[in-house]
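Asker: With the sequence up front, the predicted model follows.
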Amino acid sequence: MFDRLEDLLIRYEEIMGELQEPDVANDAARFTKLMKEQSDLTPIVEAYKEYKQCRQNVEDSLVMLDEESDEEMKELAKEELNESKARIEELEKELKILLLPKDPNDDKNVIVEIRGGAGGDEAALFAAEIYRMIAHYAESKRWKVEMISCTENGIGGFKDCSFMVTGQGAYSRLKYESGTHRVQRVPETESGGRIHTSTITVAIMPEAEEVDVDLDMNDCKFDVFRASGNGGQCVNTTDSAVRLTHIPTGIVISCQDEKSQIKNKDKALKVLRAKLYELECAKQHDAEAELRRSQVGTGDRSEKIRTYNFPQGRVTDHRIKLTLHKLDSILGGDLDEIIDSLIAADQAAKLGKMQEN
């Protein structure tokens, strides 16, 4: 591990040197690549430098204890020694986590798809609540939320909806929302007061760049139609909505949120690229099934990940057996405690797998 850390420290210093060269600023692609690499290495290098300083402090304290005769100075040296040893243990753990392989999609924007499952209108109402939960969480992170398409059920629920979240690190945190979400409550439409269980599915897909997916436009068929639903005066009077069919896979995407047909086409293509990229990633995950089993679930939309129980005011994440009694604030977008716990569990699983190997 320390050989690798020394190599990363050397590379970091090389990057800092290259960024000082006058011709680098004129080469936008090279400058961006170096800045990204520097940003990725900075937390590792800072932790490693602190680790080396603590090791030096331990050596200096031991020398002082050996040579110093003054009792007060010896006490100070002991205190410094104990503090440095404790910090070294903390930094070793931090460095192991920082050196874990990073998900290449973590810095990407995401496309979110929410679909009502079992439960009819109640599932659709819950789908709209989960949309608002994710949207509020995204806004708290200063990420941009942009609707792509939405099919409403007439009473405020969503049969399905898809939207884009744009912002640094959006996928790194939102990927943990992918899966089946279950709600247990008495529906407003239920006169008998019985608790119903309904489900919805959430798919979180990283936005795919053109370089990520080889998309042949000859495989794409576009149809235009008149948009329906809310969207301003002109949305229902022009053929601005777009239906994109990808012939080889049979994937169909409808987009009608924008008033411009061109913008709707662009959004539909973004969704298609994300879906094709997800299919490719799924193939790789199947090939690395053993690695996937060692991680906290972050992708299988058939996996029941969380239950929202209204009578008891609790939310339970089944992947890490975490229960929190703050249903209202979680549905209001307060997801950090759950996501932080999932990230910690994922890191622990990966560290355990690495130590086994």
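Answerer: Perfect, thanks for sending it.
Asker: contacts, neighbours, all on C-alpha from now
Answerer: Noted.
Asker: element containing residue 25?
Answerer: Using DSSP states H and E, residue 25 falls within no helix or strand.
Asker: mind listing what it touches?
Answerer: 19, 31 (C-alpha atoms under 8 Å, 6 or more residues apart in numbering).
Asker: how close does it sit to residue 302?
Answerer: As defined by C-alpha to C-alpha, to the nearest Å, residue 25 lies at a distance of 47 Å from residue 302.
Asker: Structure two is appended below for comparative analysis:
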Amino acid sequence: MSDGDRLVARLREVVERYDELAQRMAQPEVLSDFGLLKKLAREHSAIEPLARAAQRHFKRLDDLSQAREVAAEADGELADMASEEAAELEAEREAAESELRRLLVPRDPLDDRPAVVEIRAGTGGDEAALFAADLYRMYTRFAAESGWNTELINASEGALGGVKEVVFVVRGTEAYGRLRYESGVHRVQRVPETESQGRIHTSAATVAVLPEAEEVDVEIDPADLKIDVFRSSGPGGQSVNTTDSAVRITHRPTGLVVSCQDEKSQHKNKSKALRVLRSRLLDRMVAAQEAERARERRTQVGTGDRSMKIRTYNFPQNRITDHRIHFTTHRLEAVLGGDLGEVVEALRMAGVEERMAAGSG
């Protein structure tokens, strides 16, 4: 079987699955099971672009076959016209097959999930906290430009308008899929506002992007939780409210700790904290799977290693460099202002190329 025949066979499987999902979602027993319906609808939506492209490709192949047949059997001008049409369709077929192979790379089913983003100031004191605040603004502005919604979960403010830690959720189409490669250590090189002698300092902040977990993904035993309540406070210990509404949850088996004080309601803070905890536990499971894949084949951008320095923001040179894919842009202010699309897309395409290489290796 040729590569083209294998491609067509795989595409027919996709179209059959697409039609099968549509039929199943119309069945009464599925319509009455919201969880199953949501799962099937998510898969149906995920493969729809490929199924539609496959159907167009089948039509193109039929047209090409007919054009070749006419060119072989006809005479004169009709044969010339058919030959010309066949040549055009053949060029379209080659271009379409390249794109279809890319679309056939399995999508991570988590890509459509909301993204839980955690930013923490690293080395660099107040300057690191200011940089963490810059990253928070960058992501929230990028989210707004992408038509996504953001929900603040927890924030621990630092001096001079910086943040020691901030946790928020981004909801929208492919939020996690597009932001997932932002995880890692981000480094900034600039003259701090507090520096009187104009010396360039290097500071860092850590970004973690987690897929938001659903209750069916991770089961948490209430007996494994230690829940503490305390009063919310702002910078300098100033009381934000006078009730014990802030919540800290410790997951005893893993030692994971999640705090939330953004809401005035203890119940809402507990609910938010549990969502983040569930996402962190899911992320641990995903990271373990990625580590196993990395041992089998060394990956470039998908390792999930949060201790790795992934990007440098160099203010004197107006330069941003992503070290994993050797991507550089001299639009630093624009990117920090939320124009992150070029960087995100470059990383996403690198991830696709990796998965294509892994599939053919």
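Answerer: All right, it came through fine. Just so you know, these numbers come straight off a predicted model, no measurement behind them.
Asker: What lines up with residue 150 of the second structure in the first structure?
Answerer: Alignment note (TM-score structural alignment): residue 150 of the second structure maps to residue 145 of the first structure.
Asker: Which elements pack onto the helix or strand harbouring its match?
Answerer: For residue 145 of the first structure, the host element (DSSP H and E) is strand 144-152. Packing contacts for strand 144-152 of the first structure, counted by 3 or more C-alpha pairs under 8 Å, 6 or more residues apart in numbering; DSSP states H and E, involve helix 120-140, strand 158-166, strand 251-255, helix 261-287.
Asker: That one vs the second structure, mean deviation?
Answerer: With mean C-alpha distance after the TM-score superposition for the first structure, strand 144-152 of the first structure departs from the second structure by a mean of 1.4 Å once superposed.
Asker: What residues sit buried inside that strand?
Answerer: Going by neighbour count (16 or more other C-alpha atoms under 10 Å), the buried part of strand 144-152 of the first structure is 145, 147-150, 152.
Asker: how far off strand 158-166 does it point, in degrees?
Answerer: Counting by axes from the mean of the first three to the mean of the last three C-alpha atoms, to 10 degrees, strand 144-152 of the first structure lies at 170 degrees to strand 158-166.
Asker: neighbouring contacts of strand 144-152 of the first structure?
Answerer: If you take C-alpha under 8 Å, 6+ apart as the criterion, strand 144-152 of the first structure is touched by 135, 138-139, 158-167, 254-257, 264, 267-268.
Asker: try stretch 345-357 of the first structure
Answerer: With contacts defined as C-alpha under 8 Å, 6+ apart, stretch 345-357 of the first structure is touched by 96-97, 100, 294-296, 320.
Asker: separation between residue 205 of the second structure and residue 357 of the second structure?
Answerer: 32 Å.
Asker: Residue 342 of the second structure too?
Answerer: 23 Å.
Asker: what do you get for residue 21 of the second structure?
Answerer: For residue 21 of the second structure relative to residue 357 of the second structure (C-alpha to C-alpha), the value is 29 Å.
Asker: Could you find the closest non-adjacent residue to residue 184 of the second structure?
Answerer: residue 306 (4.2 Å; C-alpha to C-alpha, 6 or more residues apart in numbering).
Asker: and the next element down the chain from the longest helix anywhere in the first structure?
Answerer: Under DSSP state H, the helix in the first structure containing the largest number of residues is helix 28-67. Counting by DSSP H and E, the next helix or strand C-terminal to helix 28-67 of the first structure is helix 71-98.
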